[in-house]
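J.: give me a 3D structure for the following:
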Amino acid sequence: MTSPNPYSPQHHSSYGEAPSMEGQPTAHHGYSQHPQPVKSTRTGLYLGLGAFVVLTVLLGLRITGGFDFFGDSIQVTQNGSPAPSDVDFTGRQADDIGAPIGATVERGGVSITVGPIETRTGGYRDSEQFLCAEITVTNDGDESVRVPSSLDFQLQDPAGFGRSSSFGSGIEELESGQIAAGGSPVSGPVCFDDPEQSGEYVVLGNHLFGYLNKNRIGWVTER
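T.: You can find the predicted model right below:
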């Protein structure tokens, strides 16, 4: 029987076995350790970008009048006396304000009045007839505010059809812009094609008190 070769690579002994390096200092790194996970900075980056976007949007809305009346209640008056704000009309939604034609709707020191609907002759041809309402905007607030344009209004006819203002009337209509705090009132008509119908008409205004304001305001009359 042959003796095991002490120099064979298969031969091991506790005496000749190389000591384990686990837990022992190394030449370059000291005691070996498991690598620690690196904390990701993506969450912080995303949060920072999100906050920047939100602030940018809020600033833009502030500049354009989006928050001019945030939190103020709406008041409706006519000839200096309180007027109803719940006048019903076709298609009225839960958040809509319904006011009689000629009433003034005020919020945050800014007032918008829609006068009676009148028939006017177009500026291009005498044969063309349009329905027009005079819009007056007054700013008694502390900051400049946006003046709505004719694009912010619709005329809902007795059939319930809402028509946009007519650009082909040839009538100089309400011009959008800004009114400084305490500035002079701005007035101008908004005009629509005449459907030649009898019944309920509603001058509907959208986002009149800022882009975030969802209340539609309807000035209601019969013709």
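
J.: from here on, just use CA atoms for contacts and neighbour counts.
T.: OK.

J.: not including adjacent chain positions, what is the nearest residue to Pro82?
T.: Val76 (6.1 Å; C-alpha to C-alpha, 6 or more residues apart in numbering).

J.: ok, then the element right after the helix or strand encompassing Phe130?
T.: Element membership for Phe130 (DSSP states H and E) is strand 129-139. Moving toward the C-terminus from strand 129-139, the next helix or strand (DSSP H and E) is strand 145-147.

J.: what is that following strand packed up against?
T.: Judged by 3 or more C-alpha pairs under 8 Å, 6 or more residues apart in numbering; DSSP states H and E, strand 145-147 is in contact with strand 177-179.

J.: is it correct that Leu47 falls within a strand?
T.: No - with DSSP: H, G, I helix; E, B strand; the rest coil as the criterion, Leu47 is located in helix rather than a strand.

J.: distance of it relative to Glu106?
T.: Separation of Leu47 from Glu106 (C-alpha to C-alpha, to the nearest Å): 39 Å.

J.: another for comparison:
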Amino acid sequence: MNQNSYVIGVIGGAGTGKTYMSKYLVEKLDALFIEGDQIAHELLKDHEIINGISEKFGADVIDHGEINRSKLGKIVFTDKQSLLELNQIMHGAMFKIIEKKIKTTDKKFIILEAAVMIEAGFSRLVHTMVCLKADKNLRLERLINVRSIDLRTAESILKSQRNDYADYADYIFDTSEGIESIKDDLEKMINEIREAEYEKNH
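T.: Predicted structure coming up:
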């Protein structure tokens, strides 16, 4: 890992506002943003990954040589064993890409957002962990309206995710009322993170 970088992890269930929070911190800290979902999407175009997924889940999840994320999602979000098998294929490759990005950036701060932060061991790369939570009905509403996911799929996604993110966090924020409602607490955290980074590197 880049010895001078300071990595802030953002965790929480779907619909808690992780991406919004990450972009807020990126702007405030002039940080590099590493988005786990984006890396996963890119990996789904990799031939080795495509072959591994096809072998595990069948040719039905492949359309014109590419992974059909909708079909794959319906399998893994309704069956825990299938989700574990997909994670075994994806997580190691994701870790290598994230680690390389951290090692090669010249940015002082890095924001790492990943839904699978804990399961995939990405937390080993993080100095400070920020957890977001929100009302369950609001999270469902966000998934349906923002991501255009149907109610049944949204409920399956929430059900498939862990509920102990807060156990791994240095900071916990409830985003049910939006980012504006927690801006004072966020500013306090950002100042503390700046101090921690300074102490680490001086």
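
J.: any idea what the TM-score comes out to?
T.: TM-score for the superposed chains, counting by TM-score structural alignment, normalised by the length of the second structure: 0.27, backed by 100 aligned residues with a C-alpha RMSD of 6.1 Å.

J.: wait, the residue nearest to Pro82 of the first structure sits on Ala99?
T.: Yes - using C-alpha atoms under 8 Å, Val76 of the first structure makes contact with Ala99 at a distance of 7.2 Å.

J.: more neighbours: which of these two?
T.: The residue with more neighbours, out of Val76 of the first structure and Ala99, is Ala99; 27 against 23, by other C-alpha atoms under 10 Å.

J.: quickly find the element holding the more buried one.
T.: Using DSSP H and E, Ala99 of the first structure maps to strand 97-100.

J.: give the buried residues for the longest helix seen in the second structure.
T.: Secondary structure of the second structure per DSSP state H: the longest helix is helix 80-104. By 16 or more other C-alpha atoms under 10 Å, the buried positions in helix 80-104 of the second structure come out as Ser82, Leu83, Leu86, Asn87, Ile89, Met90, His91, Met94, Phe95, Ile98, Lys101, Ile102.

J.: now do the contacts for the closest residue to Gln156 of the first structure other than its chain neighbours.
T.: Leaving aside its sequence neighbours, Gln156 of the first structure sits nearest to Gly162 (C-alpha to C-alpha, 6+ apart; 4.1 Å). Taking C-alpha atoms under 8 Å, 6 or more residues apart in numbering, we find Gly162 of the first structure in contact with Gln154, Leu155, Gln156.

J.: helix, strand or coil for the first one?
T.: Just to be clear, that refers to Gln154 of the first structure. With three-state DSSP as the criterion, Gln154 of the first structure reads strand.

J.: where's it relative to Ser81 of the first structure, distance?
T.: On the measure of C-alpha to C-alpha, Gln154 of the first structure and Ser81 of the first structure end up 26 Å apart.

J.: higher neighbour count, those two?
T.: Just comparing Gln154 of the first structure and Ser81: by other C-alpha under 10 Å the higher neighbour count belongs to Gln154, 22 against 9.

J.: now do the same contact list for the more buried one.
T.: So Gln154 of the first structure contacts Gly162, Arg163, Ser164, Ser165, Val203, Leu204, Gly205 (C-alpha under 8 Å, 6+ apart).

J.: most neighbours of all these, which one?
T.: Neighbour max across these (other C-alpha under 10 Å) = Val203, 25 neighbours.
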